[in-house]
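Chemist: Attaching a predicted model along with its sequence, questions to come.
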Amino acid sequence: MWDFVVDRREQLLINAWNHAYLVILAVLFATVIAVVLAVVVTRLPKVEPVANAVSAAGLTIPSFALIGLLLPVTGLGDVTALVAVTFYAVLPILRNAIVGLQGVEPGLVESARGMGMSEPMTLLRIKLPLAWPVILSGIRVSLQMSMGVAAIAAYVLGPGLGAWIFQGLTQVGGKNAVNYALSATIGIVLLALILDLALLLVGRLTTSKGVRV
């Protein structure tokens, strides 16, 4: 397999880059969507059971079924892949964001308001920084999950390492079938580990020492 990887290293690197780009972009979109929804949910407590139920049910939807629903609307290509990966990426971040925002000490919020902070300023300077470690944990889970989901993107001609996995499956019994599938799978695992380490570093840089302690 080593010779196979060396001979196709350029294409492998391109596929790995596209795979990572798709996942990072989807997780970024998902983070914004999840945090906005979490803010709404924490301001409207009656909506929380619905949000939790939807996030739990969403994870049970098979990725192929979701792609089948999206195809008539978004067609083949990158858009369908991005929407599908973003959909799944939102769910774990949303649940953690709700928990994180609800875990902020009410006394701190009241103190901030007593100092004259507006609601948006309290959210940006008090609630989100304190909830950030919990939100980041959800982002890490989301990223790991999205790495696998992004492989399905090849089914709709999306970017990434999934193309080699599908190529290997369609050539079962062929000379390089196992090499295609195995090298892509190992590539996805390595990307997941690298990006998780990157998120750990981001967490160290973006979390105040007082919150870490």
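Modeler: That came in fine, so what should we check first? Residues are numbered from 1 along each chain as shown.
Chemist: contacts, neighbours, all on C-alpha from now
Modeler: OK.
Chemist: what comes up buried for stretch 6-26?
Modeler: Buried residues in stretch 6-26, counted by 16 or more other C-alpha atoms under 10 Å: 12, 15-20, 22-24, 26.
Chemist: what separates stretch 181-195 from the chain centre, distance-wise?
Modeler: 16 Å (C-alpha atoms, centre = their mean, to the nearest Å).
Chemist: and if you look at stretch 150-162?
Modeler: 15 Å.
Chemist: Which residues does that stretch contact?
Modeler: 12, 15-20, 22-23, 63-64, 67, 76-78, 80-81, 85, 163, 165-166, 184-185, 187-188 (C-alpha atoms under 8 Å, 6 or more residues apart in numbering).
Chemist: Mind checking which of the residues you listed land in helices?
Modeler: 12, 15-20, 22-23, 63-64, 67, 78, 80-81, 85, 163, 165-166, 184-185, 187-188 (DSSP state H).
Chemist: try this one next to it:
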Amino acid sequence: MKKMIDYLMENGGEILTKALEHLYISSISLFFGIIVAVPIGIALTRSKPAAKIVMAIASILQTVPSFALLALMIPLFGVGKKPAIVSLFIYSLLPILRNTYLGIAGVDNSLIDAAKGMGMTRAQTLLRVQIPMAMPVIMGGIRLSAVYVLAWTTLAAYVGAGGLGDLIFNGLTNAIMPMVVWGTLPVTILAIIVDFLFGILEDKLSPNKTSEVES
């Protein structure tokens, strides 16, 4: 325990820097995953055959081993943060895409018919009825993807992207256990905090909570 505390006292600044770097890579990857997967997931509800094809492609990409995907990105983007962000972006897609599709497709048809009866256009029905009703399911996919991406970002160290993976792998290579612990512990804490915050956001954006606030 003393070694752990001593390492923290001596290298606290570096741990914080690596944690912020880790969070930056994860956030950028997740952001692009959201802005790409949510619109595609919504669009796929218009065509079931297209949905099957796109979901199959996303599932296949998800099964590619992390190290293999990172290695494939190096000839295209070199080393550093760019190949890591592209790889993590690809991994973030499936949970968001699947949940967006299922959330929008699962909205009760009677609500859609009621919206049409009120004179709403297709765009208005989507924005005012379908997306709000599907939001808990969509947020569930984003929440899951966020935790996955935070964990997978540790592997980004292999392509020189930095982050807490640097501490983990350097610690394992040099048999410095305090370095491994202080690389692993912040990842776990970040994942718990992010999951908790997205859980609150998911709860706030649920239709029942939204209605309570408006009333």
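Modeler: Here it is on my side, so go on. Keep in mind that what you see is a predicted model, and the values were worked out from it rather than measured.
Chemist: Superposed, what's their TM-score?
Modeler: With the length set by TM-score structural alignment, normalised by the length of structure 1, the two chains reach a TM-score of 0.91; 209 aligned residues with a C-alpha RMSD of 1.8 Å.
Chemist: Report the buried residues of stretch 48-64 of structure 2.
Modeler: Buried positions in stretch 48-64 of structure 2, judged by neighbour count with 16+ other C-alpha under 10 Å: 51, 54-55, 58-59, 61-62.
Chemist: what range in structure 1 matches that stretch?
Modeler: Using TM-score structural alignment, stretch 48-64 of structure 2 lines up with residues 45-61 of structure 1.
Chemist: tell me the average deviation of stretch 94-102 of structure 2 from structure 1 after fitting.
Modeler: Following the fit onto structure 1, the mean deviation recorded for stretch 94-102 of structure 2 is 1.0 Å by mean C-alpha distance after the TM-score superposition for structure 1.
Chemist: host element of residue 139 of structure 2?
Modeler: Assigned by DSSP states H and E, residue 139 of structure 2 falls within helix 131-152.
Chemist: Residue 91 of structure 2 matches what in structure 1?
Modeler: Under TM-score structural alignment, residue 91 of structure 2 pairs with residue 88 in structure 1.
Chemist: That match and residue 66 of structure 1: what is the separation?
Modeler: Residue 88 of structure 1 sits 10 Å away from residue 66 of structure 1, going by C-alpha to C-alpha, to the nearest Å.
Chemist: Residue 76 of structure 2 pairs with which position in structure 1?
Modeler: That one, residue 76 of structure 2, aligns with residue 73 by TM-score structural alignment.
Chemist: Next up, identify which helix or strand its match is on.
Modeler: helix 63-74.
Chemist: Not counting its own residues, what contacts that helix?
Modeler: Taking C-alpha under 8 Å, 6+ apart as the rule, helix 63-74 of structure 1 contacts 80-81, 84, 149, 152, 156.
Chemist: after superposition, how close is it to structure 2?
Modeler: Its matched residues in structure 2 lie on average 1.0 Å from helix 63-74 of structure 1 after superposition (mean C-alpha distance after the TM-score superposition for structure 1).
Chemist: how far is that helix from where the chain is centred?
Modeler: Worked out by C-alpha atoms, centre = their mean, helix 63-74 of structure 1 lies 19 Å from the chain centre.
Chemist: quick one on the thing from earlier: am I right that the match of residue 91 of structure 2 is in contact with residue 144?
Modeler: No - look at residue 88 of structure 1 against residue 144 with C-alpha atoms under 8 Å: they stay out of range, at 11.1 Å.
Chemist: okay, these two: which has more neighbours?
Modeler: residue 88 (25 against 19; other C-alpha atoms under 10 Å).
Chemist: what's near enough to touch that one?
Modeler: Residue 88 of structure 1 neighbours (C-alpha under 8 Å, 6+ apart): 58-59, 142, 146, 149.
Chemist: roughly how far apart are residue 118 of structure 1 and residue 104 of structure 1?
Modeler: Counting by C-alpha to C-alpha - residue 118 of structure 1 and residue 104 of structure 1 are separated by 17 Å.
Chemist: which one of the two has more residues nearby?
Modeler: Between residue 118 of structure 1 and residue 104, counted using other C-alpha under 10 Å, the more crowded position is residue 104 (16 against 12).
Chemist: Quick check: closest non-adjacent residue to the aligned residue in structure 2 for the more buried one.
Modeler: Residue pairing (TM-score structural alignment): residue 104 of structure 1 is matched to residue 107 of structure 2. Spatial nearest neighbour of residue 107 of structure 2, chain neighbours left out: residue 130 (6.2 Å); criterion: C-alpha to C-alpha, 6 or more residues apart in numbering.
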